[in-house]
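**Student:** got a sequence here, can you build the structure:
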Amino acid sequence: MENIKEIDNENKAMIKIAESNPMEVNQINKSLLADPAPLGLAAFGFTTFLLSFVNAGILSGTAVSVVMPLAFSYGGFAQLLTGAFEMRRGNTFGFTAFTSYGSFWFFYGLLVFFSYLKIITISVHALGIALILWGLFTLYMWANAMRLNLALNMTFLFLWLAFMALGFGAYYSNTTLTRIGGIFGFITAFFAVYTSFAIISNSIKEKTLPLGSPWFKK
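**Tutor:** Coordinates of the predicted model:
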């Protein structure tokens, strides 16, 4: 009975806070939610890391058959889920980034899947333009990431370079550019996974893993 009374008192306290300061309730609710960013960063990082083996020419194109399931299940779905929780937390940047890049992995997976079934024929020029457009999107996300921590800043910087190299590599059927894009992909994946690891570690114990200072203040 005492526990029930304590819960009832807590509910009454929350009602009083809501009546006096609704914004404070939002902050309390937000603090009760786990930070979804490490999940999205890990999903993005590990999927990018695997695909970069193909783009860099380390693995043959047949390895895409392994990349695809990961692209749908982890790179795609997990990032869309992360984006939904970022929206719930009121994080516009996180919502836009994770939802967009989660959608990218679905785009990539469907492209390869439909091509394998011979439903479509992939135009290298159209693919190149699509990747360059993703590069432009990443460019303005990077411009905003400069006001966040350095690790995220580097993630978006090298992702932008990767998209541009892969885009022009596809458009001009230039293997060298594609492999350079794969190398940038490895670097991107490293920063994404490190950021994920650092956020998780710093949430469990004292902040010991640095994320770096932003280039510009908010």
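**Student:** can we go C-alpha only for contacts and neighbour counts from here?
**Tutor:** Fine.
**Student:** next up, the contacts around the residue lying closest to S52 once chain neighbours are set aside.
**Tutor:** Excluding the flanking residues, the one nearest S52 by Cα to Cα, 6 or more residues apart in numbering is G182, at 4.5 Å. Residues near G182 by Cα atoms under 8 Å, 6 or more residues apart in numbering: 51-57, 162, 166.
**Student:** what separation do you get for G182 and T188?
**Tutor:** Distance, G182 to T188, by Cα to Cα, to the nearest Å: 10 Å.
**Student:** can you give me the strands in the protein?
**Tutor:** Counting by DSSP state E, the chain has no strands to list.
**Student:** in it, which spans are helices?
**Tutor:** In the chain, the helices defined using DSSP state H lie at 2-20, 22-31, 37-55, 64-70, 79-88, 92-116, 124-145, 150-171, 175-204.
**Student:** quick one: contacts of the second one?
**Tutor:** Put plainly, it is helix 22-31. Contacts of helix 22-31 (Cα under 8 Å, 6+ apart): 14, 17-18, 89.
**Student:** rewinding a little: most neighbours among the contacts of G182, which one?
**Tutor:** L166 (31 neighbours; other Cα atoms under 10 Å).
**Student:** one more sequence to fold, the one below, so I can look at both together:
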Amino acid sequence: MSNEAAAGNSTSTLGHLALGLTLLAFGIGSTGVIDHVGAGDAAGLATWVGGVALFLVGLLALRAGNTGEGTAYSALGAFWFTWGTGVGDAGSAEAAGLFLLLWALLALTLTVASSGSGLFGQGVYGLLFVALLLTGIGALADNAGLGKAGGWVAAVAGLAAWYGATAAVAGWPTSLARGSRAAAAS
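**Tutor:** Predicted coordinates for the structure are as follows:
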């Protein structure tokens, strides 16, 4: 295996792990399922793991020639760093909602751009898009129920990304083979 392939695989695994943990913390905090834990409590993790680490992983992926993952991880690192450092600022709920909706556009772009990566890879970005969309609309409409729904979707996206990283390290499957039924029938 070449160094570029090894670097690409390790950056993908580390990127999924950082994204998964950050989404899981943000999502669980947004749901209110744990007393006295809110989305803002994930700010430290979002800043350093989701922001700085994910941005650096993106730069490493770009250096290894992986434009798709490099762009995704660098952009998501910028999002999480901005979100993590801005939590608690005196901005309005409308400004927070607009911020989340604008970043939902990034997640939508990543979803469309990852169509060649398979349903699993595309699913994480698709779930992130839905989570940001629901959370952003919830903030704009002052609707806590939409915010909680967005939190649940973010938590599921986080679990999916975390599973992707764990599966890569453990050698578990990340997709179902399409031809397995045809092979079993013959």
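**Student:** can you pull the TM-score for these?
**Tutor:** The TM-score (TM-score structural alignment, normalised by the length of the second structure) is 0.86; 177 aligned residues with a Cα RMSD of 2.1 Å.
**Student:** would you show me how to pick out the buried ones of the contacts of helix 22-31 of the first structure in ChimeraX?
**Tutor:** ChimeraX command restricting the contacts of helix 22-31 of the first structure to the buried ones, with burial defined by 16 or more other Cα atoms under 10 Å:
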select :14,89
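**Student:** which of the contacts of helix 22-31 of the first structure lies closest to F113 of the first structure?
**Tutor:** Nearest to F113 of the first structure among the contacts of helix 22-31 of the first structure, counting by Cα to Cα, is R89 at 34.1 Å.
**Student:** what's the closest one in contact with, if anything?
**Tutor:** By Cα under 8 Å, 6+ apart, the neighbours of R89 of the first structure are 30, 33.
**Student:** the counterpart of it in the second structure and T174 of the second structure: what is the separation?
**Tutor:** Matched by TM-score structural alignment, R89 of the first structure corresponds to A64 in the second structure. Distance of A64 of the second structure to T174 of the second structure, computed by Cα to Cα: 23 Å.
**Student:** cool, A113 of the second structure as well?
**Tutor:** Per Cα to Cα, A113 of the second structure is found 19 Å from T174 of the second structure.
**Student:** between those two, which one's more packed in?
**Tutor:** T174 (17 against 14).
**Student:** what residues does that one make contact with?
**Tutor:** 120, 164, 167.
**Student:** for those residues, which one is nearest L60 of the second structure?
**Tutor:** For the contacts of T174 of the second structure, with L60 of the second structure as the reference and Cα to Cα as the criterion, the closest is G164, at 18.9 Å.
**Student:** could you find the closest non-adjacent residue to the aligned residue in the first structure for that closest one?
**Tutor:** In the first structure, the residue paired with G164 of the second structure is T195, using TM-score structural alignment. Residue nearest to T195 of the first structure in three dimensions, not counting chain neighbours: A151, with 6.1 Å by Cα to Cα, 6+ apart.
**Student:** next: D41 of the second structure.
**Tutor:** Counting by Cα to Cα, 6+ apart, the residue nearest D41 of the second structure is G29, at 7.0 Å.
**Student:** counterpart of that neighbour over in the first structure?
**Tutor:** The alignment partner of G29 of the second structure in the first structure, by TM-score structural alignment, is V54.
**Student:** measure that match to T176 of the first structure for me?
**Tutor:** For V54 of the first structure relative to T176 of the first structure (Cα to Cα), the value is 13 Å.
**Student:** now do I204 of the first structure
**Tutor:** Applying Cα to Cα to I204 of the first structure and T176 of the first structure gives a distance of 43 Å.
**Student:** neighbour count: the two, which is higher?
**Tutor:** T176 (15 against 8).
**Student:** contacting residues around the more buried one?
**Tutor:** So, once contact is read as Cα under 8 Å, 6+ apart, T176 of the first structure ends up touching G169.
**Student:** that one corresponds to which position in the second structure?
**Tutor:** Counting by TM-score structural alignment, T176 of the first structure corresponds to G145 in the second structure.
**Student:** one more: A145 of the first structure?
**Tutor:** By TM-score structural alignment, A145 of the first structure lines up with S114.
**Student:** circling back to that earlier point, tell me which two of the contacts of G182 of the first structure sit farthest apart.
**Tutor:** G57 and A162 (14.4 Å).
**Student:** could you check how far the residue nearest to Y172 of the first structure when sequence neighbours are not counted is from G109 of the first structure?
**Tutor:** Closest residue to Y172 of the first structure apart from its sequence neighbours, by Cα to Cα, 6+ apart: H125 at 7.5 Å. Computed as Cα to Cα, the H125 of the first structure to G109 of the first structure distance reads 18 Å.
**Student:** so for these two, which residue has more residues nearby?
**Tutor:** Per other Cα under 10 Å, whichever of H125 of the first structure and G109 has more neighbours is G109, with 22 against 16.
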